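Student: Sequence first, predicted model second:
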Amino acid sequence: MSTTPTVLLVHGAFADAGSWSGVIEELQKHGVPVLAPPNPLRGLASDAAYIASVAAQIDGPVVLVGHSYGGALITVAGVTENVVGLVYVAAYALEQGESLGELQGRFPLSPLVSNLKEWTYPIPGAEPGVEVTIAEDAFPSVFAADVPAEVTKVLAAAQRPLAASAFEETAQAAAWRTKPSWALVAGADEAINPEVERFGAERAGATIVELAGASHAVAVSRPREVADLIRDAVRATS
């Protein structure tokens, strides 16, 4: 069993595991074992259970890294026994019993909220569910203002939707109460109010790095700085 933690990268809504490509490259360059599974984006409890199951099947310690909505998932999944640290990247750090909507509602809303597009998806034996994406014309400014325009066009077209019900589900655990945490605040985030990121990180007692001018897609635009913070967590928990 390895004593060097495996980094498990959890993407958020409106993205996929490919959004971690630059971060993965940086980590692999430094010999850090890394895995970036798909996030189902169907609901807080079920998505967290999936991430927890992936973590539990990794031999040795795990550092969970969550971007955006993925931060809510690592908050819950982080109670898994072999998880030794949490890293929040432009992410939600929830308290137990708190929802995304509740945390967001304490602060001025970001431009994301008024630029969501609703879709429906089938649920066997039930009424269709509602899921959301970011309107394509708003995607560059809301999600990835510091990413080249030709890249944002691709990211906007390849969005993965989030079940709308995820905003109201409450976190069943807050792993940061018992596990050390680190957080990167994206200073120019237009998808999550940076105040939300900062508040959650401070409440969790996280080691915080703030990148001025960084958009929500900070893992795409500034992968080296994101990877550096993750490597700090890996070193501290090895």
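Tutor: Yep, that arrived.

Student: CA atoms for contacts and neighbours, from now on please.
Tutor: Will do.

Student: any chance you could map the strands in the chain?
Tutor: Taking DSSP state E, the strands of the chain run over residues 6-10, 34-35, 62-67, 83-89, 116-121, 129-134, 162-163, 181-186, 207-211.

Student: which one of those lies closest to Leu100?
Tutor: For Leu100, the closest of the strands of the chain is strand 162-163, at 12.6 Å, according to Cα to Cα.

Student: on that earlier part again, so which of the strands of the chain is nearest Lys153?
Tutor: strand 129-134 (12.2 Å).

Student: Using CSV, lay out the strands of the chain together with distance to Val151.
Tutor: Below are those laid out as CSV (distance: least, Cα to Cα, whole Å):
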stretch, distance to Val151
strand 6-10, 21
strand 34-35, 23
strand 62-67, 19
strand 83-89, 20
strand 116-121, 20
strand 129-134, 16
strand 162-163, 21
strand 181-186, 19
strand 207-211, 21
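
Student: Of the ones you listed, give the one that comes closest to Leu44.
Tutor: That would be strand 162-163 among the strands of the chain, by Cα to Cα, at 9.4 Å.

Student: Tell me which other helices or strands the closest one touches.
Tutor: When contacts are defined as 3 or more Cα pairs under 8 Å, 6 or more residues apart in numbering; DSSP states H and E, strand 162-163 sits against strand 129-134.

Student: before we move on, the earlier item: want to try JSON lines for the strands of the chain, with mean neighbour count as columns?
Tutor: Putting the strands of the chain into JSON lines (neighbours: other Cα atoms under 10 Å) gives the following:
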{"stretch": "strand 6-10", "mean neighbour count": "25"}
{"stretch": "strand 34-35", "mean neighbour count": "18"}
{"stretch": "strand 62-67", "mean neighbour count": "28"}
{"stretch": "strand 83-89", "mean neighbour count": "29"}
{"stretch": "strand 116-121", "mean neighbour count": "14"}
{"stretch": "strand 129-134", "mean neighbour count": "19"}
{"stretch": "strand 162-163", "mean neighbour count": "23"}
{"stretch": "strand 181-186", "mean neighbour count": "26"}
{"stretch": "strand 207-211", "mean neighbour count": "16"}
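
Student: let's bring in a second one:
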Amino acid sequence: MTRPTIVLVHGAFADASSYAPVTSRLLKKGFKVVAPGVPNRSLLGDAAYVASVVRNVDGPVVLVGHSYGGAVITMAGTEENVKALVYLSGYALEEGESLGELQGGFPDSKLGAALVYTPSPLADYDEKNPDVTVDVDKFPEVVAADVDPDLAAVLASSQRPLAGLAFAEKATAAAWRTKPAWAVVSSSDTTINPDVERFGYRRAGIDFVEIDSSHMVMLSHPDEVVDIILQAVEATE
């Protein structure tokens, strides 16, 4: 059977470089890896974009989503050539559910108080759809507490904003209903309440492991993350 391509979908306030240690390890193991830059302009639009990336891959795909990227793969993962899903510190939404609705049933994390809202220079902006980032000074503690401080500072300074609209849009599909899935809970996460991660995974019937990690588990625990991805790969063979 053809070896799958690993498609790595980053989260909000990040870009594909957040997967660098995982990408490097997978490439050294001989995998083809695609790590697209997600627009982060709307949940529906981002899912459509990632779905288009997946469709352009020749052969099977293991689709990995971190954080907000988990919500994105929940829809994009319905593409026919997606053979498995991997959630990392992520949102496993139900069809018809938004990020805000899923989070609303649990105590707030530290993220809410650290968010910064600014007018977007893009055409999709109105007063109800600002650009959302994390306060640069709070980013290391809230998002990347166990990441090298110098790298955490770089991540804070190079954030890709998320459009506010993305928090309210409702998922139009739930790929985990038809695709096998694996997941990681970051048990020391202060960006997403770990109970939000656990709830989503349990509701979806996804087996998950817990790693004592900040939100950026693929940076602080890349070997463990690669091991989970390889489990998904083995299930496609």
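Tutor: Sure thing, it's come through. These numbers come from a predicted model, not from an experiment.

Student: And the TM-score between these chains?
Tutor: TM-score for the superposed chains, counting by TM-score structural alignment, normalised by the length of the second structure: 0.96, backed by 236 aligned residues with a Cα RMSD of 1.3 Å.

Student: residue ranges for the helices of the second structure, please.
Tutor: Assigned by DSSP state H, the helices in the second structure fall at 20-28, 43-55, 68-76, 99-104, 111-114, 139-143, 149-157, 194-204, 217-220, 222-236.

Student: Which strands and helices lie in contact with the longest one?
Tutor: I take that to be helix 222-236 of the second structure. Using 3+ Cα pairs under 8 Å, 6+ apart, helix 222-236 of the second structure sits against helix 20-28, strand 61-66, strand 82-88, strand 181-186.

Student: now what about the last one, what contacts it?
Tutor: When contacts are defined by Cα atoms under 8 Å, 6 or more residues apart in numbering, strand 181-186 of the second structure is touched by residues 84-90, 194, 197-198, 201, 206-215, 217, 228, 232.

Student: What range does that strand cover in the first structure?
Tutor: Aligning strand 181-186 of the second structure against the first structure (TM-score structural alignment) gives residues 181-186.

Student: That stretch against the second structure, how far on average?
Tutor: Compared with the second structure after fitting, stretch 181-186 of the first structure deviates on average by 0.4 Å (mean Cα distance after the TM-score superposition for the first structure).

Student: gap between the residue nearest the centre of the first structure and Thr3 of the first structure?
Tutor: Among the residues of the first structure, His67 comes closest to the average C-alpha position under Cα atoms, centre = their mean, at 2.0 Å. As judged by Cα to Cα, to the nearest Å, His67 of the first structure and Thr3 of the first structure stand 25 Å apart.

Student: again, but for Ala91 of the first structure
Tutor: 27 Å.

Student: Between those two, point out the one with more neighbours.
Tutor: Legend: neighbour count by other Cα atoms under 10 Å for Ala91 of the first structure and Thr3, higher for Ala91 (30 against 11).

Student: which one in the second structure is aligned with that one?
Tutor: Mapped onto the second structure by TM-score structural alignment, Ala91 of the first structure lines up with Gly90.

Student: show me the contacts for the closest residue to its match other than its chain neighbours.
Tutor: Using Cα to Cα, 6 or more residues apart in numbering and skipping residues adjacent in sequence, the residue nearest Gly90 of the second structure is Ser67, 3.8 Å away. By Cα under 8 Å, 6+ apart, the contact set of Ser67 of the second structure is 10-12, 87-91, 192, 215.

Student: that older thread, which residues does the residue nearest to the centre of the first structure contact?
Tutor: His67 of the first structure sits next to 10-12, 88-91 when contact means Cα under 8 Å, 6+ apart.

Student: And for Ala174 of the first structure?
Tutor: With contact set as Cα under 8 Å, 6+ apart, Ala174 of the first structure has these partners: 75-76, 78-79, 94-96.

Student: Check the gap between the residue located most distally from the centre of the first structure and Asp47 of the first structure for me.
Tutor: Distance to the chain centre peaks in the first structure at Gly125, reaching 30.6 Å (criterion: Cα atoms, centre = their mean). Gly125 of the first structure sits 21 Å away from Asp47 of the first structure, going by Cα to Cα.

Student: With Ala135 of the first structure instead?
Tutor: Taken as Cα to Cα, the span from Ala135 of the first structure to Asp47 of the first structure is 24 Å.

Student: next one: Phe143 of the first structure
Tutor: Distance from Phe143 of the first structure to Asp47 of the first structure, by Cα to Cα: 22 Å.

Student: One more: Glu95 of the first structure?
Tutor: As judged by Cα to Cα, Glu95 of the first structure and Asp47 of the first structure stand 17 Å apart.

Student: One more: Glu202 of the first structure?
Tutor: On the measure of Cα to Cα, Glu202 of the first structure and Asp47 of the first structure end up 25 Å apart.

Student: and those two? which has more neighbours close in?
Tutor: Asp47 (22 against 14).

Student: what sits against the more buried one?
Tutor: The neighbours of Asp47 of the first structure, taking Cα under 8 Å, 6+ apart as the test, are 39-41, 73.

Student: Show the buried residues in those.
Tutor: When these are checked for burial by 16 or more other Cα atoms under 10 Å, the buried set is 39-41, 73.

Student: That concludes my questions; thank you for your assistance.
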